[in-house]
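J.: here's my sequence, what's the structure:
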Amino acid sequence: MFKNKKGILKFVFTANIFLVIIISYHEETVITMYIRDAVLGFIEINEKERKIIDLYEFQRLRYVKQLALTYYVYPGALHSRFEHSLGVMELASRIFDRLCVKRKKILRCNFLQIGLSIKEAKQILRLSALLHDVGHLPFSHVGEEVLPEGVKHEHVTIEIIKYLKPILDKTFFEGITEVIINILSKEEIVKNLTILKRIISGSLDADRMDYLLRDSIYCGVEYGRYDWQRIIDCLDIIESESGGYDLCIEHGGIHALESMILARFYMFAQVYCHKTRKIYDYYLSHVMREWYNLFVKNLIDITRYNDISVLNFIENTVREGNNHLYEFAHRIKFRKQHSVIFETSDFCDLPQLINAKKVFDTLQEEFSDYEFILRETRGKIHNFLVRESQKRENVGEKFYVLRNNRPYILTDESLIIRNIPKNFLNTRIYVAYKDKKYERMKESEIRKLIKKAEEIRRSFDNGKKI
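T.: Here you go, the predicted structure:
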């Protein structure tokens, strides 16, 4: 099969990962390369895909941290959107290959209706997965907070892909850019492409599968581990109510899927919404709002910047001193964060939110020597449909389980997923000295404020104020 079975071995060192690229020459002179990934092992890419990976717009992702300043808590969390994007492409490919083993005739017929072969459909899927995060701002989701209202990183991604249209169409085939945009955008999907969209973006997709595994490994925690191989092995397709095909899972894969959803909750609680990480998100959002207004004139401009750009801006702000951003920049540079003295449960309800705000207001009134910050943290654990008869919610994605070749709603089959809350919601109160801003508070003072905040909360729980 190979003209040169040994191939050519090249070693390439990068900022965060060690890549081993093995170039093999096929009979059709198609060059296949393998990137050594810390999470998934070898990731195969072809020569055309490498041209896209080598573009500046994609290489920029090497310098956009996946988890912003989470490395202030978990020192190993230095991985980037670059390797995550490669990982999503690889997992999407493995899912597609598994589905083809089970339903190749159905999928071939589905794609032929819009003039695509199985090979072309897979290439579209791989490119869509590869480019799905190309629009992330510096520090990933934290940077997203500074975008104009209603604009998310997905919108930036679409604009960048449009900008790359001449290269994409020339490298692959005319019109591939529009197909990728249709898959990645929020607009109505061409029904025959539905299955490709579900593989990349859905309640169970390659994106979530990769970042849970990757974030867990690089943070050095066990919370995000789950049996992803079993999930892929059990995936299947089912006719979509809107046309085309959706993902579903065989009954034997339910436990693996449950472990993934639980892993997502634990990662929210212990990593994504960690108290220290969230206060640095707060500082960063203030700095980045000013940075964005100064330097970014349009969405394509974002491709000129990465984490290093913002860190340089922070460094210059600290050096210049005495401006409205100095405090935030100083706290980031020297790791001088506020301390937590109050927090709700991870699934707090409206009464808890109201009481947290009352505690915050009362503390501000009674302790004028301190600076208090109220921060609310939200996250989506899952979006599976839960029937009204089981819970009040009757919205969400209808995801099916195949049992004896018959489809059943997932939350009818899984008690765990049915009962776990869909949304993560936590509220915290942080404190620091007002005059001695950057001095670490004494433990005795923190304990005193924690005790006082709890007393205030209990008083409001009992319907009266102390």
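J.: going forward, measure contacts and count neighbours with C-alpha atoms only.
T.: Noted.
J.: could you pull out the helices for the stretch 101-250 of the chain?
T.: Listed in chain order, the helices of the stretch 101-250 of the chain (DSSP state H, counting those that start in this stretch) span residues 118-131, 141-144, 153-163, 165-171, 176-184, 194-200, 206-219, 228-234.
J.: got the contact list for the fourth one?
T.: Spelled out, it's helix 165-171. Outside of helix 165-171, the residues that reach it under the criterion Cα atoms under 8 Å, 6 or more residues apart in numbering are K48, I52, G175, I176, T177.
J.: just the buried residues from these, in PyMOL please.
T.: Listed next is the PyMOL selection for buried residues among these, using 16 or more other Cα atoms under 10 Å:
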select buried, resi 52+176+177
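J.: which among the contacts of helix 165-171 gets closest to R319?
T.: Proximity of those to R319, judged by Cα to Cα, is greatest for I52, which lies at 38.3 Å.
J.: just checking, what packs against the helix or strand in which D97 is found?
T.: Assigning secondary structure by DSSP states H and E places D97 in helix 81-112. In this structure, helix 81-112 packs against strand 41-46, helix 118-131, helix 194-200, helix 206-219, helix 228-234, strand 235-239, with contacts taken as 3 or more Cα pairs under 8 Å, 6 or more residues apart in numbering; DSSP states H and E.
J.: now the angle between helix 118-131 and it, please.
T.: Using axes from the mean of the first three to the mean of the last three Cα atoms, to 10 degrees, one finds that helix 81-112 and helix 118-131 are set 150 degrees apart in direction.
J.: this one as well, want them side by side:
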Amino acid sequence: MHYQEEQYKVFNDPIHGHMELHPLLIKIIDTPQFQRLRNIKQLGSAYFVYPGASHNRFEHSIGVAYLAGQITEALSSRQPELKITARDILCVQIAGLCHDLGHGPFSHLFDGLFLPKMAEKKMKDGDTEEGEKLKNWKHEQGSCDMLDYLLDKNKLPPVMEQYGLQLEEDLDFIREMISGPLDTDKAKDQEWPYKGREKEKAFLYDIVSNKRNGVDVDKFDYLARDSYHLGIQNNFDHCRFMKFARVCEVNGRQYICIRDKEIDNIYDMFHTRHCLHRRAYQHKVNKIIEHMIAEALLKADGHIKIEGSNGEMFTLSTAMNDMEAYTKLTDNVFEQIINSSSVELTEARKILQDVLSRKIPKFLGETKPKEAVKDWEKLISDWKTMLAQHLPPEDFAVIGTKMDYGTHVFLQQV
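T.: The predicted structure is shown next:
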């Protein structure tokens, strides 16, 4: 494939410096569906605790696309026997660029807290089917749905073909890199569950979202970017990792591996992740504000209408069922509630006003389970029952947080 030099664009990024991106990536970036990510905070409510945490999913996604291209091109250059094609590289970059398209307002707060709260409410009201649907919905699913909508709405499939992509195969590959096997039921019974690429290129599936051990370019970017904006030290050197990365065959499968002497760098990666969770992501005030915002969204849900396709109206909790409506749903819903004079939004507005004026519930204390928790819902329920003997249930909340060093990295001599 031949491209004119001027078709590439360069982004100046505080984390990765000058990033040169393929023209097809630029066409995806320059769509309303991708530009939406400018209005979704990377760290959600952490911005109310760390004033520097103002960065968005937009710049993170571009950074992941850049790193995805860097490591794939490096592997191709060092190991030509892998037969990594230009199509492979472009697909991996697109997956990196689009992996977070499905995030809702305040990132993980939407599908990690608000939707589960809404699911619990639906189940109490007897709507079990809708409750299960909300409980199981994840932003990766939304990313694939938004990608399909983005491509169709902006008439990009013919453009992708002009750049050498084979749509039926390559779109499956991109979706699989974002969310895993497309048919999860069949995948359990198959040795190779993917459709987009053959088993010989298994290592490509570990670049953007590594389901095996969590070592991927998504983490490389957010560790560096979040640390930079939070003012927290990051000792992990992702550039060094990419220099030493090689694809090796282990137990009949191709994996991205590193030399044993580089293991300290990987330890630093998981240690940095743990520090960010302890000091920022799971910060006690951040968690309190997270629950306040989720509660406000819950109270506002039936009173905010978002127009979707064919003029159909959706609520906050149903907008992800229609990508035209979901494109309009961003962190701006916070200002929409705050600035509204609607009587129906009075309770939600009061909660968000309390967030802004720092009238937040007090942190009473914490405890660590002596053993690994197998059922978080039961544990939290038990704690609520116990505390209800001393306090009115409406006067307190029990919040469970999981803090660890991430997925295990297995060491094996090859």
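J.: TM-score for this pair?
T.: Overlay of the two chains. TM-score (TM-score structural alignment, normalised by the length of the second structure): 0.77; 353 aligned residues with a Cα RMSD of 3.0 Å.
J.: indicate which one of the helices of the stretch 101-250 of the first structure is closest to N423 of the first structure.
T.: Distances from N423 of the first structure to each of these were compared using Cα to Cα; the minimum, 15.8 Å, belongs to helix 206-219.
J.: which bit of the second structure covers the closest one?
T.: Equivalent residues of helix 206-219 of the first structure are located at 217-230 in the second structure, counting by TM-score structural alignment.
J.: post-alignment, the matching stretch versus the first structure, mean distance?
T.: Average distance between stretch 217-230 of the second structure and its aligned residues in the first structure, after superposition and using mean Cα distance after the TM-score superposition for the first structure, equals 0.6 Å.
J.: for that stretch, which positions count as buried?
T.: Neighbour counts over stretch 217-230 of the second structure (16+ other Cα under 10 Å) mark 217-228, 230 as buried.
J.: and stretch 338-345 of the first structure, by the same measure?
T.: Residues of stretch 338-345 of the first structure classed as buried: H338, S339, V340, I341, F342, E343, T344 (neighbour count, 16+ other Cα under 10 Å).
J.: how about residues contacting it?
T.: 275, 279, 352-353, 356, 425-432, 441, 446-447, 449-450, 453-454.
J.: also stretch 136-152 of the first structure?
T.: The list of residues contacting stretch 136-152 of the first structure from outside it, by Cα under 8 Å, 6+ apart, reads 64-69, 153-154, 156-157, 281, 284-285, 288-289, 292, 302, 305-307, 310.
J.: what do you get for stretch 64-75 of the first structure?
T.: For stretch 64-75 of the first structure, contacts defined as Cα under 8 Å, 6+ apart pick out 77-82, 84, 136-142, 215, 219-220, 271-272, 276-277, 280-281, 306-307, 335.
J.: please pick the buried ones from these.
T.: When burial is judged by neighbour count using 16+ other Cα under 10 Å, the buried members of those are 77-82, 84, 136-142, 215, 219, 271-272, 276-277, 280-281, 306-307.
J.: show me the residue at the heart of the second structure, geometrically.
T.: Closest to where the C-alpha atoms of the second structure average out (Cα atoms, centre = their mean) is D100, at 5.0 Å.
J.: aligned to that residue, what sits in the first structure?
T.: Using TM-score structural alignment, D100 of the second structure sits opposite D133 in the first structure.
J.: repeat for K121 of the second structure
T.: Under the alignment defined by TM-score structural alignment, K121 of the second structure is left unpaired in the first structure.
J.: where does K121 of the second structure land in three-state SS?
T.: Going by DSSP: H, G, I helix; E, B strand; the rest coil, the secondary structure assigned to K121 of the second structure is helix.
J.: tell me the contacts of the residue nearest to it when sequence neighbours are not counted?
T.: Distance criterion Cα to Cα, 6 or more residues apart in numbering; nearest residue to K121 of the second structure, sequence neighbours excluded, is G131 at 7.6 Å. With contacts defined as Cα under 8 Å, 6+ apart, the neighbours of G131 of the second structure are M118, A119, E120, K121, K122, M123.
J.: got it, and E120 of the second structure?
T.: With contacts defined as Cα under 8 Å, 6+ apart, the neighbours of E120 of the second structure are G131.
J.: roughly how far apart are it and T128 of the second structure?
T.: As defined by Cα to Cα, to the nearest Å, E120 of the second structure lies at a distance of 9 Å from T128 of the second structure.
J.: got it, and A294 of the second structure?
T.: Taking Cα to Cα as the measure, A294 of the second structure and T128 of the second structure are separated by 21 Å.
J.: who has more neighbours out of those two?
T.: Looking at A294 of the second structure and T128 with other Cα atoms under 10 Å, you find the greater number of neighbours at A294, namely 26 against 15.
J.: A strand includes that one, no?
T.: No. Assignment of A294 of the second structure by three-state DSSP gives helix, placing it outside any strand.
J.: ignoring the adjacent residues along the chain, who's closest to it?
T.: Closest residue in space to A294 of the second structure, ignoring its immediate chain neighbours: F114 at 4.9 Å, by Cα to Cα, 6+ apart.
J.: returning to that earlier point: now, which of the buried residues of stretch 338-345 of the first structure lie within strands?
T.: Counting by DSSP state E, those place S339, V340, I341, F342, E343 in strands.
J.: quick one: what's aligned to the last one in the second structure?
T.: Okay, so that is E343 of the first structure. Residue pairing (TM-score structural alignment): E343 of the first structure is matched to E366 of the second structure.
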